[in-house]
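*Asks:* pasted the sequence and its predicted model underneath.
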Amino acid sequence: MTDLAKDAAARLAAEEGAGGQQVLDHLVDLLDLEQIEENIFRGVSPAASPVRVFGGQVAGQALVAAGRTVPTERKVHSLHAYFIRPGDPSIPIVYEVDRTRDGRSFTTRRAVAIQRGKAIFALSASFQQPEPGLDHADHMPDVPAPETLPTFAERIRGFPGLSGARTRPRPIDIRYINDPPWMTRETGAATGRNQVWMRADGSLPDEDLLHVCVLTYASDMTLLDSPLARHGVYWELDSVSGASLDHALWFHRPFRADEWFLYDTESPSASGGRGLATGRFFAADGTLIATVVQEGLLRVS
């Protein structure tokens, strides 16, 4: 990681309430890993991060590391990951990439994130040479346009308990379609379905892997709201502790992460202190672009 990227990471944490292109540029810098050996990369976290590394950050950085060992013409179509230990944002993260297989059509990579000699995160990703084939997809739900919806900052006004991590600079512009779970917990109108419009809050370079990594980063935001919402509880407002356990993403079609996409999530099950959430990403024109599944640790006392 260059000194410029480190400075950007610090500024990202310091600019409370900021948004837009400047904050997005800092996220891009965080995803710009330093290569320290042929298959070894290093990344950092924002200087004033929460007590552990944000899951979307380590997933995005691991995918960057894996992708940089793959020819650019091969596009990532799926990733499967496990969150093993909490990441410490005060020290760098080392990513070791295993070049598992280079086939005629598919390339497989495994990336392990390491701190203090121990794995904190493991990712397997598959890349494919583009080819024609069968084509069908679910239709996008009928939802209001993002420009007609309140901003995230407008949504959290009047809820002083939602300070801290959720009011830090946000490189992703999020617009809730349904009432957010911190509102429905009070009205009793909570359901297991959560719909938000998202986009990178600015312009991104024309680099396919970067757009996929930004969506990967965003995919860990709001996803576990769905199982909590079904029970009318929410992170800062109730005695809830949780963490991502695993994460899987399938990328179906090309997209730009700096254009609006719908994130439609729901929770089919919660049991044993764990909650399962599934989600679909649609481009603004209705194209299904990605699917996600995550299980999280959810403890309510």
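*Replies:* Received the coordinates, thanks.
*Asks:* CA atoms for contacts and neighbours, from now on please.
*Replies:* Noted.
*Asks:* neighbours around residue 154, how many?
*Replies:* 10 (other Cα atoms under 10 Å).
*Asks:* same deal with residue 239?
*Replies:* With other Cα under 10 Å as criterion, residue 239 counts 11.
*Asks:* let me see the contact set for it.
*Replies:* 300-301 (Cα atoms under 8 Å, 6 or more residues apart in numbering).
*Asks:* and here is the other one:
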Amino acid sequence: MSETEPTPQALVEDLVTLLTVERLGADHFQAPPKKDGVGRVFGGQVIAQALQAAQATIEDDKVAHSLHAYFLRGGTEGVPIDLATDRQFEGRSFANRRVVASQDGSPILNLAASFQRPEQGLEHQDPAMPDVPPPEDLPTGQEAREKVIEHYRDRLKPAQVTFFLRPRPVELRPVGSMHWTSSEPQPPRTQVWFRAVAPLPDDPALHRAVIAYASDFNLLGTAVMPHGVSWMRGELISASLDHALWFHRPARADEWLLYSTDSPWSGNGRGFNRGQIFDRNGTLVASVAQEGMIRRAREKR
């Protein structure tokens, strides 16, 4: 680590700040922009911030068990995000919240979140956790990104290299090759270990928000793997359309979690992706589904 690079703890503190929403009214919040953010707002950030706004309006012991979000417009870095929350239902066992995230008066995301008071019930789990190497046996996230940059260095501008190699608060350690570099069709399946790079506060709501943040990583790329195309080669135009997340069990986002994804279908300019998040004991802690726009980029003439 160079003297100018932030420490892992500083990176995580910045992430906690990013996911800490300010209450402006009873059900009205504002989320800060990402420090040194560039370009379009990361979708997982808006999902996590909207979830935090919804969680802040739950006044009893209910916890989030699912969320469903629609991306409406791309958000712009450097601009705060307004979060208007609607208490749509408040029951004995369940509650529901709707959040509209906006910038400069234009909605960029709609999110509905459901909350439940914890209770005992029938239990089963299927499928089993994939048999993959532990994260300690894999290259670090930084090493994986450096390998990608080396592969594409002649195609990238210096600013793109800097952006791609910037330190991150959540480390990803992919199992095997990813869609970033391959020019050959591959089965639409990936496995990635992830965790915050330093300890997080002991706040279960924050850990759910960080898992929601990380659930947008690598998911859309799974749908392009059978087609041998890549963003890194300028062959794709894409955008997330919707995102669903179900929390099954409590989990810490600062301990290694395995994110296993697959894509059973793509067509009509869209790709459908599924994800399962396991802890190291093989417990399924969350499930994810997302559909996104995927189009071949037109060649410049």
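*Replies:* Received the coordinates, thanks. As the structure is a prediction and not an experimental result, all values here were calculated from the model.
*Asks:* tell me the secondary structure for residue 86 of the second structure?
*Replies:* At residue 86 of the second structure the chain is in strand, as set by DSSP: H, G, I helix; E, B strand; the rest coil.
*Asks:* excluding residues flanking it in the chain, which one is nearest the alignment partner in the first structure of it?
*Replies:* Residue 86 of the second structure maps onto residue 98 in the first structure, with residues paired by TM-score structural alignment. Using Cα to Cα, 6 or more residues apart in numbering and skipping residues adjacent in sequence, the residue nearest residue 98 of the first structure is residue 110, 5.1 Å away.
*Asks:* what helix or strand does that neighbour sit in?
*Replies:* According to DSSP states H and E, residue 110 of the first structure maps onto strand 106-115.
*Asks:* list the contacts of residue 98 of the second structure.
*Replies:* 54, 85-88, 110-113.
*Asks:* nope, residue 28 of the second structure is what I was after
*Replies:* Contacts of residue 28 of the second structure (Cα under 8 Å, 6+ apart): 82-85.
*Asks:* ok, and the closest non-adjacent residue to the most centrally placed residue in the second structure?
*Replies:* The structure's the second structure has its C-alpha centroid closest to residue 216; by Cα atoms, centre = their mean the separation is 2.7 Å. Spatial nearest neighbour of residue 216 of the second structure, chain neighbours left out: residue 44 (5.0 Å); criterion: Cα to Cα, 6+ apart.
*Asks:* sec struct for the one you found, please.
*Replies:* Quick answer, by three-state DSSP: residue 44 of the second structure is helix.
*Asks:* distance check, the aligned residue in the first structure for it against residue 98 of the first structure.
*Replies:* Alignment note (TM-score structural alignment): residue 44 of the second structure maps to residue 56 of the first structure. Remark: distance between residue 56 of the first structure and residue 98 of the first structure (Cα to Cα, to the nearest Å) = 21 Å.
*Asks:* would you agree the residue nearest to the centre of the second structure is in contact with residue 43?
*Replies:* Yes - Residue 216 of the second structure is within contact range of residue 43, at 6.7 Å (criterion: Cα atoms under 8 Å).
*Asks:* what's around the aligned partner of residue 217 of the second structure in the first structure, how many residues?
*Replies:* Mapped onto the first structure by TM-score structural alignment, residue 217 of the second structure lines up with residue 221. If you count neighbours by other Cα under 10 Å, residue 221 of the first structure ends up with 16.
*Asks:* likewise residue 257 of the first structure?
*Replies:* Residue 257 of the first structure: 25 neighbours (other Cα under 10 Å).
*Asks:* map it onto the second structure.
*Replies:* Using TM-score structural alignment, residue 257 of the first structure pairs with residue 253 in the second structure.
*Asks:* re earlier: mean shift between the strand holding residue 110 of the first structure and the second structure?
*Replies:* Once fitted to the second structure, strand 106-115 of the first structure is off its aligned match by 0.6 Å on average (mean Cα distance after the TM-score superposition for the first structure).
*Asks:* now the element after that strand, going C-ward?
*Replies:* strand 118-128.
*Asks:* over to the residue located most distally from the centre of the first structure. Which of the three states is it?
*Replies:* Going by Cα atoms, centre = their mean, the residue of the first structure most distant from its centre is residue 104, 30.1 Å out. Classification of residue 104 of the first structure using three-state DSSP returns coil.
*Asks:* what about stretch 221-233 of the first structure, start to end distance?
*Replies:* With Cα to Cα, one end of stretch 221-233 of the first structure sits 17 Å from the other.
*Asks:* pretty sure residue 96 of the first structure is touching residue 41, no?
*Replies:* Yes - in terms of Cα under 8 Å, residue 96 of the first structure counts as a neighbour of residue 41; the distance is 6.6 Å.
*Asks:* buried residues, whichever strand or helix holds residue 61 of the first structure. List them.
*Replies:* Following DSSP H and E, the helix or strand that holds residue 61 of the first structure is helix 55-67. Buried positions in helix 55-67 of the first structure, judged by neighbour count with 16 or more other Cα atoms under 10 Å: 55-67.
*Asks:* what does stretch 258-265 of the second structure give?
*Replies:* Residues of stretch 258-265 of the second structure classed as buried: 258-263 (neighbour count, 16+ other Cα under 10 Å).
*Asks:* against residue 145 of the second structure, how distant is residue 194 of the second structure?
*Replies:* Residue 194 of the second structure is 14 Å from residue 145 of the second structure, by Cα to Cα.
*Asks:* compare these two and say which is more crowded by neighbours.
*Replies:* Remark: of residue 194 of the second structure and residue 145, residue 194 carries more neighbours, 25 against 19, as counted by other Cα under 10 Å.
*Asks:* aligned to the more buried one, what sits in the first structure?
*Replies:* Using TM-score structural alignment, residue 194 of the second structure sits opposite residue 198 in the first structure.
*Asks:* ok, that match - contacts?
*Replies:* 172-175, 260-263.
*Asks:* is it fair to say it lies in a strand?
*Replies:* Yes - Residue 198 of the first structure: assigned to a strand according to three-state DSSP.
*Asks:* which elements pack onto the helix holding residue 61 of the first structure?
*Replies:* Applying 3 or more Cα pairs under 8 Å, 6 or more residues apart in numbering; DSSP states H and E, one finds that helix 55-67 of the first structure contacts strand 40-43, strand 75-83, strand 93-102, strand 106-115, strand 118-128, helix 208-219.
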